[in-house]
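*Asks:* Let's see this in three dimensions:
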Amino acid sequence: MASSPPETPGSFRQLSGAQRKAFFAAWLGYLLDGFDFILITLILTEIADDFDLNLTTAATLVSAAFVSRWLGGLVLGAVADRYGRKPAMIIAIIAFSVGSGLCGFAWDYWSLFIFRAVVGLGMAGEYGSSATYVMESWPKSMRNRATGFLLSAYPVGTVLAALAYELIVPATNWRWLFYIGIVPIALALYLRRALPEAAEWKEEVEGRKDVTTSSMLFSARRRLPNTALAILLSAALVFIFTNSGGGATPWLIALSVLCFVAFAVQLAGRLWPVMIAIMVTVFCAFLYSWPIQSLLPTYLKSDLGYDAGQVSTALTWAGLGYAAGSCLAGVIGDKLGTRRTYVLGLFVSLAFVFPAFLLPAGNVVLLWVLLFAMQATSQGISGLLPKYIGDHFPTRLRAAGLGFSYNVGALGGAVAPLAGAAIADDIGSLGTALMVLAGSLTVVVALIIGFDLPARIGRALNIDSDAPAFVQKERKTTSGR
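*Replies:* Take a look at the predicted model:
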């Protein structure tokens, strides 16, 4: 018999055995997700040499996983809302594992692009299902820590990927990094047998077929139109992010936006303007973080001339900073509040972004320190993002609402490497391009979250919702009268 997560625990040690088990399983899944996803950024130069690609074209392979993420977030989020968080998490792990393994067999640019898109489907589902699974298994008083601690797994996965790159690529070739990406399937088999379902979902949603996202999106009368809409949107995004659209690209972008709005209206109902605002917030967040995530290895190798070992060490320190920052953000977020902590972390990060990319080659130890501090504050603070987004949706819509809005916004990650490479081509410095994008977009995101724009839009439209972002505000207003 499911019971609500207790409100009294204040530390990890006070959680029940089932809650700790749920966390560690989801954490391990997200670690392997980060390992598989980041591999492409480590070997862009090797792939470009093998397939005779320039840097801008090779960078679109990073974008491939982002092109499919919206679909993974939508479909696997709907599965999680209808059938439970655990089965969606298992499907996601299998998807990104199979996609990663297939990448090792790629024979040209397009085959690798397609296989990376499969990885994107799984990663999107993993983000939404794991985050909602842990949040809804933990007490509400600890949910910033739940997501902050969970997202610390992703950079640990990137650190392991960097170490694997250092050990494997010089001795063999880049394909072996992808072959080992199929290992997480073993975790999926374990999860299927060992984990309970999230208590909050079981109490509020299980058995209610009429209120979940799957019933809204995939009902008999909507199934075929939405399938056609998904195919049209996917084709438009492929043309856009492979630079194949030519003069039609502006029209393809407009078409994509309309398709996303159509899905948001169906998915969120009256909350759709709030969902669109969250998508914009996440899009900007990826524009400040993903140029560094995706192009930092290339910058260290091409601009600073570091070898594979030095690149691996630098990425290890950056990843450790990200992990430490995520955990710290969760602890502070439960004390100061999600938005206040988020904005504070973003502004502190600006003190490290500019020195990190103005540092000349040869200052290896100082580079490690700056990358650690920069990622702890700028990227680590995103450990609060699932909690921030999830607060805008009720439990019955949370997995798909979080998964879809986050992964549509994550298209900023597809734009980011292209923007970074294009700016670098114009000004002749990849480091300066990364510094400009990270610095400017950090301020934009801080302002959006600081002024609470998504929830403010919802309140301005008099949207009635039992989502925490609206209920909490309502309680504060009532108590202040």
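*Asks:* alpha carbons only for contacts and neighbour counts from here, please
*Replies:* Noted.
*Asks:* Mind naming the longest helix for this protein?
*Replies:* helix 272-302 (DSSP state H).
*Asks:* Which strands or helices does that helix pack on?
*Replies:* Secondary-structure packing of helix 272-302 (3 or more CA pairs under 8 Å, 6 or more residues apart in numbering; DSSP states H and E): helix 17-42, helix 249-268, helix 308-336, helix 398-409, helix 411-427, helix 430-450, helix 453-460.
*Asks:* Swap in 6 Å and give it another go.
*Replies:* helix 398-409, helix 411-427, helix 430-450, helix 453-460 (3 or more CA pairs under 6 Å, 6 or more residues apart in numbering; DSSP states H and E).
*Asks:* quick one more, to check against the first:
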Amino acid sequence: MSSSATDRKVETEHISAYSSDQDSLSVDDIFNEKPKLTLPVIKNYFATRLTTLFDLPVYHSDKAWYVLINPIPALREMSWRDWNYYGLGWCGWVLDAMDFFCVSVALPEIAVSLKSSVADITWGVTLVLMLRAIGAISFGLASDRFGRKKCYIVICILFIIVEIATGFVQNLEQFLGVRAIFGILMGSMLPVCMITAMESQPVRARGILSGLFSPAYCVGYIMALVWYKVFAPTYKEGEGWRSLFWFSGGLSIILIIWRMLVPESEEFLIMQEKKKKFKEQNKKNGLHKYFNTTIIQTLKTEWLLFIYLCIAYAGWNFTSHGTQDLYVTMLSNQFGVDLNKRTLIVALSNVGGLIGGACIGNVSEVLGRRLSAIIATIFCGAFVYPSFYDADKNWGAYVVLIGFMIASWGISSAYALELVNKAHRTLLIGLAYQIGNLISAGSATIQAQLGEKYPIPGAAPGVYDYGKVMCIFCGAIFAFMVVILVLGPEKFHRNLKMTPAGLGAKEELEEGLILDSSDKEGKK
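*Replies:* Predicted structure coming up:
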């Protein structure tokens, strides 16, 4: 790292005090504290959810709100290496999303080429969703043990193989096989990319960088649409989708070369040394001689937080699937919107997501992560009714709705990173995200089945009132997310960096405002 990167001032933290004392300095640095589940602690925690929610970071800063919300000074703190890390993570997530949506944008053509139905081909999408957790576990553990760089390159190489193979499939069985492998890779790419992009960044830049990271998924969707239009007339008639997959695989070569030129992050190298030191301290204790003792420590300290993150990510995924999966079907089936207009609406909504993510990410630097996500979610609720009733006329409201929905999503990257421990960031965040995604994967099916119970009177057979179902479903999900975020913890601007093994923790890294505690002395 450059000297400017390593000498940054660590700013105020929101640290939860509801845990037991740490056993040692090394545990304190890379592991969270064990949850202390006594009745007084639990009662005090829930009693302080609203007070901590409105104890805003701007109250504890000597800067005015309009200074804190300005992302330019924060982005200027980033070194060229910081920009490389963020660019690698962001572009990897874009490519991951594009590869996923390559199937969605070409579903009818793939079905015809493989002599199958559209419903059969959609199983390829379902398999991807089902198997993502496997990738999150396998590559999450690998990334936290062997490094972000090695795993990033391996995943990209496997992407090339799978995408090229997808372009050569000749039947449904082959197609489902390669997409199942892609599902594992997709589950592994998100956490590796997120950690690569975010863990080394300046504290003040986290809000804007987090706000722009999740909407990279929207960019991937737009790229899939655009490149499909380009490659549709290539190769054989009706089989331009094969060229699309070959092209998508080729893009991974750029990322491999780029990643090879950028060294492993300093944070991982220090963490690796501290894990070795921790294992040496425990190698004489029974089974610790034979197993990875750091993962045992993580299971002891992170289980409660991990459950919360799974629930929170399930809610966020429900908001995404609930607002988007059946929307195009609703436009075409219920309102008769033509293909060109549907494409325009979806593209604009994704652009709205990019804008919303950037804006609310900055707002979180003033209001905190939880409150900012709650405000964005409440605005989503306000736009539910106009988005799904008379959707052919009120599609502008839907663009705003998606903007706020993805804005709430955007905060999740910084929020989760500041909560989990340093020893297994990739595993904890990636697995929580994918379990949440698996829980919410049935959103479209639930909405479709409920919608079929409400045929529109006087309309043609098979025309259903999907708008009513989506309105009720999304309203309930947004209310659920508000409750979950109100009840959740927050460690705003928590230090993500580590001092080298053997040097101990620096005093300034251990100080901060304890805003999740009734004790306001500002110490752990």
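*Asks:* so what number do they get for TM-score?
*Replies:* Here the TM-score for the pair of chains, by TM-score structural alignment, normalised by the length of the first structure, is 0.77; 422 aligned residues with a CA RMSD of 3.5 Å.
*Asks:* so where do the strands sit in the second structure?
*Replies:* 14-16, 513-516 (DSSP state E).
*Asks:* can you redo these as JSON lines with mean neighbour count?
*Replies:* Output for these, formatted as JSON lines (neighbours: other CA atoms under 10 Å):
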{"stretch": "strand 14-16", "mean neighbour count": "23"}
{"stretch": "strand 513-516", "mean neighbour count": "24"}
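*Asks:* Can you find the partner of Ser443 of the second structure in the first structure?
*Replies:* Aligning on TM-score structural alignment places Ser443 of the second structure opposite Ala416 in the first structure.
*Asks:* burial measure for its match, as a count.
*Replies:* Residues within reach of Ala416 of the first structure, counting by other CA atoms under 10 Å, total 31.
*Asks:* ok, now Ala22 of the first structure?
*Replies:* 23.
*Asks:* so which of the helices and strands packed on helix 272-302 of the first structure is the most packed in?
*Replies:* Mean neighbours per residue, mean count of other CA atoms under 10 Å, is largest over those for helix 398-409, with a mean of 30.
*Asks:* Check which helices and strands that helix sits against.
*Replies:* On a contact count with 3+ CA pairs under 6 Å, 6+ apart, helix 398-409 of the first structure meets helix 55-83, helix 109-135, helix 272-302.
*Asks:* For those helices, please prepare CSV with the additional fields mean neighbour count and distance to Val445 of the first structure.
*Replies:* Below are these laid out as CSV (neighbours: other CA atoms under 10 Å; distance: least, CA to CA, whole Å):
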stretch, mean neighbour count, distance to Val445 of the first structure
helix 55-83, 27, 20
helix 109-135, 27, 20
helix 272-302, 23, 6
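*Asks:* Could I get those helices in CSV, plus columns for distance to Glu206 of the first structure?
*Replies:* As requested, these are exported to CSV (distance: least, CA to CA, whole Å):
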stretch, distance to Glu206 of the first structure
helix 55-83, 7
helix 109-135, 14
helix 272-302, 24
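*Asks:* Okay, now stretch 264-277 of the first structure: how far is its last residue from its first?
*Replies:* Using CA to CA, to the nearest Å, the end-to-end distance of stretch 264-277 of the first structure comes out at 11 Å.
*Asks:* List of residues touching that stretch?
*Replies:* 454, 458 (CA atoms under 6 Å, 6 or more residues apart in numbering).
*Asks:* coming back round to it: what's near enough to touch the match of Ser443 of the second structure?
*Replies:* Ala416 of the first structure is in contact with 287, 290-291, counting by CA under 6 Å, 6+ apart.
*Asks:* Likewise for Ile406 of the second structure?
*Replies:* When contacts are counted by CA under 6 Å, 6+ apart, Ile406 of the second structure touches Gly353.
*Asks:* Identify the residue of the first structure aligned to it.
*Replies:* In the first structure, Ile406 of the second structure lands on Gln379 (TM-score structural alignment).
*Asks:* hang on, the earlier thing: need the contacts of Ala416 of the first structure in TSV with distance to Ile43 of the first structure, can you?
*Replies:* Shown next, in TSV, are the contacts of Ala416 of the first structure (distance: CA to CA, whole Å):
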residue	distance to Ile43 of the first structure
Leu287	21
Trp290	16
Pro291	16
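*Asks:* Quick check: of those, which lies closest to Ala124 of the first structure?
*Replies:* Closest approach to Ala124 of the first structure among the contacts of Ala416 of the first structure (CA to CA): Trp290, at 15.6 Å.
*Asks:* can you tell me how far that closest one sits from Val274 of the first structure?
*Replies:* Going from Trp290 of the first structure to Val274 of the first structure by CA to CA gives 24 Å.
*Asks:* One more: Gly101 of the first structure?
*Replies:* Distance from Gly101 of the first structure to Val274 of the first structure, by CA to CA: 37 Å.
*Asks:* Looking at the helices and strands packed on helix 398-409 of the first structure, spot the one closest to Thr432 of the first structure.
*Replies:* Using CA to CA, those put helix 272-302 closest to Thr432 of the first structure, at 10.2 Å.
*Asks:* got the angle between that closest one and helix 17-42?
*Replies:* Here helix 272-302 of the first structure runs at an angle of 50 degrees relative to helix 17-42 (axes from the mean of the first three to the mean of the last three CA atoms, to 10 degrees).
*Asks:* after superposition, how close is helix 272-302 of the first structure to the second structure?
*Replies:* Helix 272-302 of the first structure differs from its equivalent in the second structure by a mean of 2.3 Å after superposition (mean CA distance after the TM-score superposition for the first structure).
*Asks:* now stretch 126-135 of the first structure
*Replies:* Once the two are superposed, stretch 126-135 of the first structure sits an average of 1.6 Å from its aligned residues in the second structure (mean CA distance after the TM-score superposition for the first structure).
*Asks:* Just the residues contacting that stretch, thanks.
*Replies:* Around stretch 126-135 of the first structure, the neighbours that count as contacts under CA under 6 Å, 6+ apart are 23, 26, 85, 89, 92, 143, 146, 198, 399, 402-403.
*Asks:* repeat that for 7 Å
*Replies:* 22-23, 26, 30, 73, 77, 80, 85, 88-89, 92-93, 143, 146-147, 198, 386, 399, 402-403 (CA atoms under 7 Å, 6 or more residues apart in numbering).
*Asks:* What separation is there between Trp304 of the first structure and Gln310 of the first structure?
*Replies:* I think there's a mix-up here, since residue 304 of the first structure is Leu and not Trp. Distance from Leu304 of the first structure to Gln310 of the first structure, counting by CA to CA: 11 Å.
*Asks:* wait, Ile332 of the first structure
*Replies:* Per CA to CA, Ile332 of the first structure is found 33 Å from Gln310 of the first structure.
*Asks:* got it, and Arg221 of the first structure?
*Replies:* Per CA to CA, Arg221 of the first structure is found 56 Å from Gln310 of the first structure.
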